[in-house]
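**Q** I would like to see how this sequence folds:
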Amino acid sequence: MTRENAIEAITNYFEAGTFQSELATLVAYPTESQNPDAAPELGRYLREAMEPRLQKMGFSTEIIDNPDQSGGPLLIGERHEAEGLPMILTYGHGDVIRAQEGMWREGLSPFELIEEGDRLYGRGTADNKCQHLINIAALEAVLATRGSLGFNTRIVLEMSEEVGSSGLADVFHQYKDRLTADVLIASDGPRLQPEVPTVFMGSRGGITFDLEVNLREGAHHSGNWGGLLADPAIILAQALATITDKRGQIQIAEWRPDSLTDTVRTALDGLPVAGGEGPSVNEDWGEESLTPAERVYGWNSFAILAMTSGVPEAPVNAISDRARATCQLRYVVGTTPEDIIPALRRHLDAQGFEGVTITANDRGFFAATRLDPSHPWVGAVVKSIAQTSGKAPHVLPNLAGSLPNDSFVDILGLPTVWVPHSYRGCSQHAPNEHILKSLSRDALRLMAGLFWDIGENGKT
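**A** A predicted model of the protein is given here:
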């Protein structure tokens, strides 16, 4: 039996419609981790959809209660073939964001897989049920073809990623001895372009916080008090304007990373950031000295997510009593997470905005991580993908978004290689979420080839 046989087997799995029917079953579980009423579905997904399948593949499994009461359960599994073989850890999350019922276009429903042309619609298709289904099915194809994987493997499936992976780090600390591995190979996030495979080795971190100016109790008539009472919205707008310049270039020294090395620049050179179904990129926005790829993958970005003062939907002639802005910093390796808020405090005070309060959001974000593109595991994955697809994949030192990759890096000490199976136009975290059938077929073939190659070369 050969590599080609394994790829043919996974291709037949797709062509026969089995992948689509199995994905439909997974999508039908309403696993909204952001919805407390859906908590029972989180455990049901692991017990009914995942555990029996993994056990049939020879995995020993355990479903673990989350030590954080705000999080859902986790599944840890292991398939051990022999001593001396590499240990591959893989990961996925079965929880999804809120369904946003009533916001999907006519003919679509969040928890029903609906096919339209090359698209399969449903909540969790792109994030992340399709992605871990592809990897599990690829492992099955190699196992059925060769009779063994040729390596040992462990798997973690969590049900709390959409609420910041609550409890994941605690579980990793507690079960560290059961999660040792040579590498993490997992899938989440999008490809840069649907037709070209992508490999990334880390992610940007993120922190969200509120800035608020609270001056008095109640609003007061703008005719009687205009010019006499300080306007909190104006004060807040002026304070926000000191954080970046007019093209969004960050003005806080501690928020400007020092990690955009020549190696990272070389890896990012020529990578696409536009195209597909996304909006046009503003070439005159962001750090002027950087390329667009360097701005989004190699640098920090500040955003104002929302602002309120008064009653925006029904303005009245009054000076507001308070104003608030919810802000976010996405940051790369080279930024000190513990100093992000203190640095902002120092900056605002130096600019004369001592009255602006800063409140960090309760929801945790993941820390920034990055693996050098020259790492041997990166080379092995890239070589395998190129052999199967016939084209060189896009290689990113880190994703622009955030993932719980820091738990794998900082707690388990692993090199991490991610091979995403979605694309940027998938409407992830929005109504009408979907995947592409053509991309899924390609991803199944890539992963079957990759797992075959790891087993083929594992002993050496």
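**Q** Only C-alpha atoms from now on, for both contacts and neighbour counts.
**A** Will do.
**Q** And stretch 169-185, end to end?
**A** 18 Å (Cα to Cα, to the nearest Å).
**Q** Over to stretch 427-438?
**A** First-to-last residue span, stretch 427-438, Cα to Cα: 17 Å.
**Q** residues in contact with Leu139?
**A** Leu139 is in contact with Leu149, Met447, Ala448, Phe451, counting by Cα atoms under 8 Å, 6 or more residues apart in numbering.
**Q** Which positions in the host helix or strand of it come out as buried?
**A** For Leu139, the element it lies in under DSSP states H and E is helix 130-146. Neighbour counts over helix 130-146 (16 or more other Cα atoms under 10 Å) mark 130-143, 145-146 as buried.
**Q** And stretch 265-279, by the same measure?
**A** Applying a neighbour-count criterion of 16+ other Cα under 10 Å, one finds Arg265, Ala267, Leu268, Leu271, Val273, Ala274 buried in stretch 265-279.
**Q** What about those residues, which are in strands?
**A** Within those, no residue falls in strands by DSSP state E.
**Q** just so I have it, where are all the strands in the stretch 201-350 of the chain?
**A** 205-214, 220-221, 301-309, 318-319, 322-331 (DSSP state E, counting those that start in this stretch).
**Q** Make CSV out of those and add distance to Ala9.
**A** Below are the strands of the stretch 201-350 of the chain laid out as CSV (distance: least, Cα to Cα, whole Å):
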stretch, distance to Ala9
strand 205-214, 38
strand 220-221, 72
strand 301-309, 44
strand 318-319, 68
strand 322-331, 41
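**Q** Looking at those strands, spot the one closest to Asn398.
**A** strand 205-214 (10.1 Å; Cα to Cα).
**Q** and for comparison, fold this next one:
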Amino acid sequence: MSINEVLTRADAWFDSGEFKQILSRRIAIRSESQRDDRESEIQRYLHEEIAPAMQALGFALTEIANPQAPLRPFLLATRIENSALPTLLCYGHGDVVFGDDENWRAGLDPWQLREEGDRWYGRGSADNKGQHAVNIAALEQIFAARGGSLGFNCKFLFEMGEEIGSPGLAQICRENPQLLGADIFIASDGPRLSAEQPTLFLGSRGAVNVRLSIEARDRDYHSGNWGGLLSNPGTQLANAVASLVNQYGQLQVSALKPPALTEEVRTILGEIVLPPDATGPQIDAEWGEAGLTPVERLYGWNTLEVLSFLTGNPARPMNAIPGSATAVCQLRFVPGTDWENIAHHLTAHLGERGFHQVKVEMLRGTPATRLDPGNPLVGWALEAMQQASGKKPALLPNLGGSLPNDVFAHILNLPTLWVPHSYPACGQHAADEHLLISIAREGLQIMTRLLWELGEKGSELLASHRHYQQQKGARP
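**A** Okay, the predicted model is just below:
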């Protein structure tokens, strides 16, 4: 059977309504990982939806206990056809954020798929049930077309705690390198650049949160009696934060700035146009790093954001000098940033400017990742995506947001390719979340072609990848 015949059959299967039925069942399972009373639903998603689908493709199932969140287990589906064949690792998460039922518009229920025009509404439709459902469907199409074979080995890891920060994911990958080992990683999460343009991204920016605090005294004091005599932690902390990022949103801590953009990355980002979003805010053209385009600021640079700032009682301001102030800031960063020493760098920067009283505490962080855009696997994926869709795909060196990609890129040491099946206005993490039917259909075409070609020439592709790595002297 030719690839065109396989793609025609995939379209017919999708148009038959079968995919919609599958997605409808999965959305109906209330797998909210942020709630403590959804254990049975989380188990039901794995055992009633994922397990039968993977077993029908001849995958063996291994449930992996979560060492950090016992009620959020992992499920690994494994199909080894021949040890000489390449092994693909896929990934998806079946947990969702809070349903937020009361805030969906009239006529919509987060746990009941509803079709309106090109939209399928439902919690998890875009993040991430709909996306990994597309990828499982692509495996099913290939399995049927090849008469019960994929043409490559495959492992599919499902987690149920991504929306609470993927606790345990790094640990199980670190402790099970053989069980989870593979040659290449392909998965789907996050949005495309736009609804119309298929997108490939190669990693994600990292994120690290820090708390800045000043504890001047253990109580507040009347501003009329003590104003001008006692230091004001709120005023001091406001000035301290202003020394980190200026009035134009430009990062002022030199030790936390990234390396200069390479010409290769500049060229790639030069082809990206941020599409207008009628539902989103207008971009502030004068905000952010000087000399960079908005695209370069989003995908190629570091930004420091103030997430919260608290001093006194905002709900009921008193005529008093507050005794303390605290702020939580977040650095989004690209590879090459010394983020793990952020507390040291901020403390040194603030101390040099007289803010010795500010305590800096690193809260949590995840590394930045980026597969080398020159890797031949990137060119292969882009070509296959264009052939499947008839459109030139967008290439992003990394996502602007964050994903647990460091687990796959750094711990399992895999080249990572992400092919999202959503778009920026999908309502992810908000009311009225939806999946565009047109993107799901096109996504099935793209993934079917990608995985078909992996079965046709996977060994050759991975040989070119290894040769490239040897020439560059770098890891994936």
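**Q** about what we covered before: any idea which of the buried residues of stretch 265-279 of the first structure is the one closest to Glu161 of the first structure?
**A** Nearest member of those to Glu161 of the first structure, counting by Cα to Cα, is Val273, at 25.4 Å.
**Q** Tell me the spatial nearest neighbour of that closest one, not counting adjacent residues.
**A** Spatial nearest neighbour of Val273 of the first structure, excluding adjacent residues (Cα to Cα, 6 or more residues apart in numbering): Ala293 at 6.1 Å.
**Q** try Tyr91 of the second structure
**A** Leu157 (4.8 Å).
**Q** Which element, helix or strand, includes that neighbour?
**A** Secondary structure from DSSP H and E places Leu157 of the second structure in strand 153-159.
**Q** among the strands of the stretch 201-350 of the first structure, which is nearest Lys246 of the first structure?
**A** strand 301-309 (12.4 Å).
**Q** now the closest one: which residue numbers in the second structure?
**A** The counterpart of strand 301-309 of the first structure in the second structure, using TM-score structural alignment, spans residues 303-311.
**Q** Quick check: the residue nearest to Val273 of the first structure touching Ala274?
**A** No - under the criterion of Cα atoms under 8 Å, Ala293 of the first structure is not in contact with Ala274, lying 9.5 Å apart.
**Q** The first structure: helices as residue ranges?
**A** Ranges of helices in the first structure, per DSSP state H, are 3-15, 18-27, 39-44, 51-56, 130-146, 168-174, 222-225, 232-241, 262-268, 292-297, 340-350, 376-389, 405-406, 437-457.
**Q** Need the ones you listed in a markdown table (columns: distance to Leu305 of the first structure).
**A** A markdown table is the format used below for these (distance: least, Cα to Cα, whole Å):
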| stretch | distance to Leu305 of the first structure |
| --- | --- |
| helix 3-15 | 40 |
| helix 18-27 | 29 |
| helix 39-44 | 28 |
| helix 51-56 | 39 |
| helix 130-146 | 28 |
| helix 168-174 | 27 |
| helix 222-225 | 28 |
| helix 232-241 | 12 |
| helix 262-268 | 27 |
| helix 292-297 | 17 |
| helix 340-350 | 17 |
| helix 376-389 | 35 |
| helix 405-406 | 24 |
| helix 437-457 | 31 |
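**Q** of the ones you listed, which approaches Gly107 of the first structure most closely?
**A** Counting by Cα to Cα, Gly107 of the first structure lies closest to helix 18-27 out of the helices of the first structure; the figure is 16.0 Å.
**Q** That closest one maps to which residues in the second structure?
**A** Counting by TM-score structural alignment, helix 18-27 of the first structure sits on residues 18-27 of the second structure.
**Q** circling back to that earlier point, which member of the buried residues of stretch 265-279 of the first structure is positioned nearest Ile114 of the first structure?
**A** Closest to Ile114 of the first structure, out of all of these and judged by Cα to Cα, is Ala274, at 27.7 Å.
**Q** Is it correct that Glu101 of the first structure is in contact with Glu112?
**A** No - between Glu101 of the first structure and Glu112 there is no contact under Cα under 8 Å: 11.9 Å.
**Q** higher neighbour count, those two?
**A** For Glu101 of the first structure versus Glu112, the count of surrounding residues by other Cα atoms under 10 Å is larger for Glu112: 19 against 12.
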